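Trainee: sequence plus predicted model, see below.
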Amino acid sequence: MTGEDPRGGRPQRADARRNYQHLLDQAKIAFAEFGADASLDEISRRAGVASGTLYRHFPTRMDLIEAVLADRIGELVNDGRGLLHAEDAVDALFTWLTAAVEHGVTYRGLSAAVMNSALDRGSAVISKWHKDMFDVGAQLLARAQASGAIVADVEAADVLKMVSAIAWAAQGDSAQASRLLTLSMNGLRARPGG
């Protein structure tokens, strides 16, 4: 973090940045455990700050949820960009899709809450997240297709919809999500002479 207020305000003091990060880290854990209705007081307690500190950084529950998702999606996008340089393009694609499915399984309720809120407010945050995820996913898929190991006629939108469907169908069961993704990836592999 550069020291600037994540909401675009004036620069933050070091202790404010630290508190912000502690809150964000604890919110990720609490939302993964309890969903969008996780106790904000418990998040504050776990972060070692007063409730007032949480509300200074995140005036509403939705602000905190959006910050958690923005942080996690940013990590996924950055991880995907790093995988663009991996030697094995198919393994890189599978690694990133696995992380994306796990994110979807873990934060499914948060994503639904943010999407509903964003639609109500006309927010552009969802389209930015989709664009960032689509861009990196498309690049990873193109590399895997160029290697000849993945069928050429699949599109990035298909693969990302598949990831979303797997996360939804798994209903919070990471093992099932992993099995479904493996089956799907096997279906994407090019067959000799095919």
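Mentor: Yes, it's here.

Trainee: drop to CA atoms for contacts and neighbour counts, all remaining ones
Mentor: Will do.

Trainee: now Asp5: how far from Arg17?
Mentor: Asp5 sits at a distance of 8 Å from Arg17 (criterion: C-alpha to C-alpha, to the nearest Å).

Trainee: oh sorry, the question was meant for Gln26
Mentor: For Gln26, the distance to Arg17 - C-alpha to C-alpha - is 14 Å.

Trainee: what does Thr182 give?
Mentor: As defined by C-alpha to C-alpha, Thr182 lies at a distance of 40 Å from Arg17.

Trainee: the more surrounded of those two?
Mentor: Higher neighbour count among Thr182 and Arg17: Arg17, with 19 against 14, using other C-alpha atoms under 10 Å.

Trainee: check which helix or strand covers the more buried one.
Mentor: If you go by DSSP states H and E, Arg17 is part of helix 14-34.

Trainee: tell me which stretches of the protein form helices.
Mentor: 14-34, 40-47, 51-57, 61-83, 89-106, 108-121, 125-146, 156-170, 174-188 (DSSP state H).

Trainee: put this next to the previous one:
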Amino acid sequence: MNAMPDGQRADARRNYARILAVAEKEVAAHGAAASLEQIARTAGVGSATVRRHFPTRRALLEAVSRKRIEALCVRAHELTGRGDSRDALLGWLDNVLTYSVSVRGLAAALAYDDPGSDPVQENACSAALEEAAGPLLHRAAQDGAVATGVTVADLITLIVGIVLATEHHPDPAARADRLFRLAVTGLSPAPHRPR
């Protein structure tokens, strides 16, 4: 998830910054389906210039999502080693869910299966989150709060699926939260305890 290289010409840096600013607005308005051609027109550059800076839609979404992904990584580091390991992990996942619901295009940037991209191309957003949240998950697994074999990639995929499934719901945040809570607690009711 690297920013544009510093070694580029000043006009290329200005174009990059202008394209990114326009892209942030377009993605906020239209999500992952934001038009690259509209971004180019609004930024006052050609489509080839946009594609030179962002060769794939995923690259554009990753650049637009960079600050939010960095904030989620910082949050994972803050929660690591604090309090109950299950609560820390679920708190972080709740942050990922909240960001993904509120920021159009973020779930698409986190998705692992982009049919239009090279399947071996690394998903930089998800890779950054996996690295940051690895210690959270490891601690929860060590404490027996999470089943063995669960990966951060599994959890991100779950969040992405929930967000994409609820994005057109009248209240996507509430619906996504309900589905997340259902996934966390499972389908079975709590065991009956004698009084």
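Mentor: Thanks, I have it. A quick note: this is a predicted structure, and the numbers were derived from the prediction, not measured.

Trainee: let me see the TM-score of these two.
Mentor: TM-score of the superposed chains, computed with TM-score structural alignment, normalised by the length of structure 1, equals 0.62; 176 aligned residues with a C-alpha RMSD of 4.0 Å.

Trainee: quick one, which of the helices of structure 1 is packed in tightest?
Mentor: Neighbour counts (mean count of other C-alpha atoms under 10 Å) averaged over each of the helices of structure 1 peak at helix 89-106, with a mean of 21.

Trainee: mind giving me the packing neighbours of the helix holding Arg17 of structure 1?
Mentor: helix 40-47, helix 51-57, helix 61-83 (3 or more C-alpha pairs under 8 Å, 6 or more residues apart in numbering; DSSP states H and E).

Trainee: got the angle for the longest one vs helix 14-34?
Mentor: With axes from the mean of the first three to the mean of the last three C-alpha atoms, to 10 degrees applied, the angle from helix 61-83 of structure 1 to helix 14-34 works out at 90 degrees.

Trainee: have a look at how far, on average, helix 61-83 of structure 1 is from structure 2.
Mentor: On superposition with structure 2, the mean distance recorded for helix 61-83 of structure 1 (mean C-alpha distance after the TM-score superposition for structure 1) is 4.0 Å.

Trainee: chain center to that helix: distance?
Mentor: Here the centre of helix 61-83 of structure 1 is set off from its chain's centre by 5 Å, with C-alpha atoms, centre = their mean, to the nearest Å.

Trainee: what comes into contact with that helix?
Mentor: Under the criterion C-alpha atoms under 8 Å, 6 or more residues apart in numbering, residues 24, 27-28, 36, 40, 58, 92-93, 96, 99-100, 103, 107, 110-111, 113-114, 117, 129, 132-133, 136-137, 140 lie in contact with helix 61-83 of structure 1.

Trainee: still on that earlier bit, which one of the helices and strands packed on helix 14-34 of structure 1 lies nearest to Val125 of structure 1?
Mentor: Nearest of the helices and strands packed on helix 14-34 of structure 1 to Val125 of structure 1, taken as C-alpha to C-alpha: helix 61-83 at 8.6 Å.

Trainee: what sits closest to the aligned partner of Ile150 of structure 1 in structure 2 if chain neighbours are left out?
Mentor: Residue pairing (TM-score structural alignment): Ile150 of structure 1 is matched to Ala145 of structure 2. Excluding the flanking residues, the one nearest Ala145 of structure 2 by C-alpha to C-alpha, 6 or more residues apart in numbering is Arg86, at 5.6 Å.
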